[in-house]
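*Asks:* return a 3D structure for these sequence lines:
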Amino acid sequence: MVFHIVISDASAGRVYKLDHNAPMSTWAYALNYTPLRVAWAGSEAVVVFYVLSGFVLALPFARSRGPSWRVFYPRRLIRLYVPAIASLIFAWITTLIVHRRIISGGSPWLNHHASEPTGPMQILLGSSLMAGWGGLNTSLWSLRWEVMFSLLLPIFLILAAWCSRWDLGKAVVVLLFCAAWPLVGWFYPDLVYISVFSLGVLMAYNLDALSNAASRIPPFAWGIVVTASIVLLTNSWIVAGVDLNNPARRAWIAIASIGAAGLVWVAIGCRAARRLLSHRSIAWLGGISFSLYLTQEPVVVGLAFVSGGRIPLWLEVPLAFVAAVLVGWIFYRLVERPSHRFARAWGSKRRSAAAGLQQSSAPSRTAVPMPGSEAT
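*Replies:* The predicted structure follows:
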């Protein structure tokens, strides 16, 4: 969200387009080309989200059998698609309230939302979550890979469960793919994103080992782990700056994924991090985080067009933050939470139907079992 607020500003637009020629202040330089970039590192935050999502979705299956697939898939797709489609409708409503126009000298990212179509057809096309949302809610590009990962989850689980002594080798293969594909792959470079989920899945299957390793780290050393993870996460800006031809930039996801996995490990194993992330305010933000993710871009874009993209960042960041959190909370209450209830009700109905079918097909007490039926 902070990333979108920053790049909606006219002066920050040059950094977003990697075409920075004007002189920078010391503070601006530090926010771009040092680990302080983590404060508004949008693309890097997506990598953390993918590692965390892979961990969370795989954990029930790693610890036990997990839910049946006939229950998992409907519930998962309902929880993803219903709020996402509602967010497209919400974004379209904001375009009717706030006129979008090309702003001379404005942010390229902001003007993109004025040049792309934003009508009902984009709601229809974007509802697939694969493409077609135009300028309504471009944040959905990252949800596309979440949907694909959810559909392909059984394959990820099979590969993670297969030959556990090779788990480190599997992680190395994933990282090598992330590094090599953008350099040599001519077909769809963004394909590397779905492989990042694998690291989270592997972490779920090695949770005990990760917890044991965390228990041996002294409290002061966690600061070093956090710092190293942030440096790895923001490596492409520190090493390559704005040079698009630098291999370190093109292959940035490989190194950033290690930093993302490190931050997830900190959240799992560091007591201070767990206390912080369990704080009431952080937990509340976590509760509405998906709704906030779905609605923040239309809010940020709408406010930027109202002001012509000229609000000073020191004012725009808190103003847009408060507005986006308020809208996210309302969206959660009106859309996301009811969709969760619907998904749970659907899952309960499918489980009840499956249990009834299993009971009705079970042999009676007087039935003669077939040979080997006990083992089956």
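*Asks:* contacts and neighbour counts: CA atoms only from here.
*Replies:* Fine.
*Asks:* show me the contacts for the closest residue to residue 75 other than its chain neighbours.
*Replies:* Nearest residue to residue 75 in three dimensions, chain neighbours excluded: residue 343, at 4.6 Å (CA to CA, 6 or more residues apart in numbering). Under the criterion of CA atoms under 8 Å, 6 or more residues apart in numbering, the contact list for residue 343 reads 74-76, 78-79.
*Asks:* grab the nearest non-local neighbour of residue 277.
*Replies:* residue 283 (6.7 Å).
*Asks:* do residue 112 as well
*Replies:* Closest to residue 112 by CA to CA, 6+ apart is residue 135, at 6.9 Å.
*Asks:* so who does that neighbour touch?
*Replies:* 112-118.
*Asks:* of all the residues you listed, which comes closest to residue 334?
*Replies:* residue 118 (23.2 Å; CA to CA).
*Asks:* if I look at the residue minimising distance to the centre of the chain, how far off is residue 145?
*Replies:* By CA atoms, centre = their mean, the chain has its centre lying nearest to residue 49, at 3.6 Å. Distance of residue 49 to residue 145, computed by CA to CA, to the nearest Å: 11 Å.
*Asks:* and what of residue 208?
*Replies:* Counting by CA to CA, the gap from residue 208 to residue 145 is 28 Å.
*Asks:* more neighbours: these two, which one.
*Replies:* Taking neighbours as other CA atoms under 10 Å, residue 208 and residue 145 compare with residue 145 leading, 20 against 11.
*Asks:* I'd like the structure of this one too, to check against the first:
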Amino acid sequence: MTARLHSDSPRQTIGRLTRLDGLRGILAVYVMLGHTAPFIPWPSALGWGVEAAVSHGLAAVNLFFALSGLVIVQSMARFGGRARAFLAARAWRLLPVYFVVLALATAVLAWRSPFAAMPWVHLGDLGCEFWERTLPHRLFAHIALHLALLQGALPHDVLHDAQFSLLGPAWSLSTEWQFYVMIALVVPLTGIDDRGLRRLVVLCLALGVSGRVYTAVMPVAWHFHRAFLPNEAAYFAIGIAAARLWRGEAGLVPFAATLAVAVLIGASHGSGLGMIGKGLPPLVWAVMIAAQRTPDHRLVRPIARCLDHPAVLWLGAISYPLYLVNEPVGRALAVVVGGAALGDPVWFSLVWGPLTLAGSVGLAAVLHYTVERRCLAWAKARIRPPVAVTAAAQSSGPAAV
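*Replies:* You can find the predicted model right below:
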């Protein structure tokens, strides 16, 4: 096992996949648009079209999970299977920006509810699912769970809406962290060679099936939110399958079979938006992999060029803080603009929408350059991969992070 983990074969690592960096940017912008649109009172002739176009944020997040599956097994390979170093590097990658935005979101939530300034948003509307109205009861319990990234690991009725209570988008970070811990525990036992990756794919798909079985047989009070790892594990599986494909250690058939199982698991969520959000990502993921691997093919050339555009790549660079800041920025601006608009929905929409998008991108850029990059540089200087793995990475290009 040690020999496999520390192999100096260049096939243990993958060079940076720039077009998938561009995909991060597009996904972050899509989620931002989807979280902004429900608060704008669209004309009835446009409302259904806008909702149909940007209401699949769950599908976008599931594609983020697929990206993580691809990237994280490579990160674990770079650290030679050392769980402590791997988790420390991931913590420095996620936590500094997250803690800053969590503090901002909590302060904005405690400041004032924006719903009084938006009388067109009613209980039961989609916007009310994105933004909480006030700070939650048992506030310190919610804060503790968010600080530990465990807000998605509790059944619904243990602490109501814990996954959304302070910073809604952070539910996916809880899922990511559960996946990181699982990888840190399992990879030292399985290795990170092709056999180990194959076992990880099977494990993630098995977790996905177990999540569906659990939901089918357990009382509703004990159901978990989608942030619980078994409910999203199939999407990490298709990312790990892509890593096998990229190394050349597995052909298209195992990759396609993993996609098919993930689609079936997603389709088991029923009809409507839930099935689209769960069943569509594996198919989109296959197209994105094709755009990365064969960018000159006529069927995917336009997609590859879009993902290669400098503006899209820059959005990919700031995608992590951009994904997090949209909610507190939009909420704070809704209080300010809503108060000035005096209930005028047209005035509010024309001012608040562009300000929210521009403010989110601006704050995300500030956090990227002042917090994220500096913390990553600090961690990179102190948490180094083993020498053999570093040499392997240099022989195959810079490792994806």
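*Asks:* any idea what the TM-score is?
*Replies:* Remark: TM-score between the superposed chains equals 0.66 [TM-score structural alignment, normalised by the length of the first structure]; 308 aligned residues with a CA RMSD of 4.2 Å.
*Asks:* which of the contacts of residue 343 of the first structure lies closest to residue 326 of the first structure?
*Replies:* residue 79 (20.9 Å).
*Asks:* so what does that closest one match up with in the second structure?
*Replies:* In the second structure, the residue matched to residue 79 of the first structure (TM-score structural alignment) is residue 93.
*Asks:* SS state for the residue nearest to residue 112 of the first structure?
*Replies:* Following DSSP: H, G, I helix; E, B strand; the rest coil, residue 135 of the first structure is assigned to coil.
*Asks:* gap between it and residue 118 of the first structure?
*Replies:* Taking CA to CA, one finds residue 135 of the first structure at 5 Å from residue 118 of the first structure.
*Asks:* which stretches of the stretch 101-250 of the first structure form helices?
*Replies:* 108-115, 120-126, 140-151, 153-161, 167-184, 192-205, 207-215, 221-233, 235-240, 247-250 (DSSP state H, counting those that start in this stretch).
*Asks:* for those, which one ends up most surrounded?
*Replies:* Mean neighbour count (mean count of other CA atoms under 10 Å) peaks for helix 192-205 among those, with a mean of 25.
*Asks:* how far is that helix from where the chain is centred?
*Replies:* Between the centre of helix 192-205 of the first structure and the centre of its chain there are 12 Å (CA atoms, centre = their mean, to the nearest Å).
*Asks:* name the residues that touch that helix?
*Replies:* Helix 192-205 of the first structure is touched from outside by 47, 50-59, 62-63, 145-146, 148-149, 156-157, 160-161, 167, 171, 174, 177-178, 181-182, 210, 253, 257, 261, with contacts defined as CA under 8 Å, 6+ apart.
*Asks:* and stretch 283-293 of the first structure, how far apart are its ends?
*Replies:* First-to-last distance for stretch 283-293 of the first structure - CA to CA - comes to 15 Å.
*Asks:* what does it correspond to over in the second structure?
*Replies:* Going by TM-score structural alignment: stretch 283-293 of the first structure matches residues 313-323.
*Asks:* next, the buried residues of that stretch.
*Replies:* Within stretch 313-323 of the second structure, the residues that qualify as buried are 313, 315-323, counting by 16 or more other CA atoms under 10 Å.
*Asks:* tell me which element the closest residue to residue 351 of the first structure other than its chain neighbours is part of?
*Replies:* For residue 351 of the first structure, ignoring the flanking residues on the chain, the nearest one in space by CA to CA, 6+ apart is residue 71 at 6.9 Å. Here residue 71 of the first structure, judged by DSSP states H and E, is contained in helix 69-97.
*Asks:* list the buried residues in that helix.
*Replies:* 71, 73-76, 78-92, 94-95.
*Asks:* between that helix and helix 108-115, how many degrees?
*Replies:* If you take axes from the mean of the first three to the mean of the last three CA atoms, to 10 degrees, helix 69-97 of the first structure sits at 80 degrees to helix 108-115.
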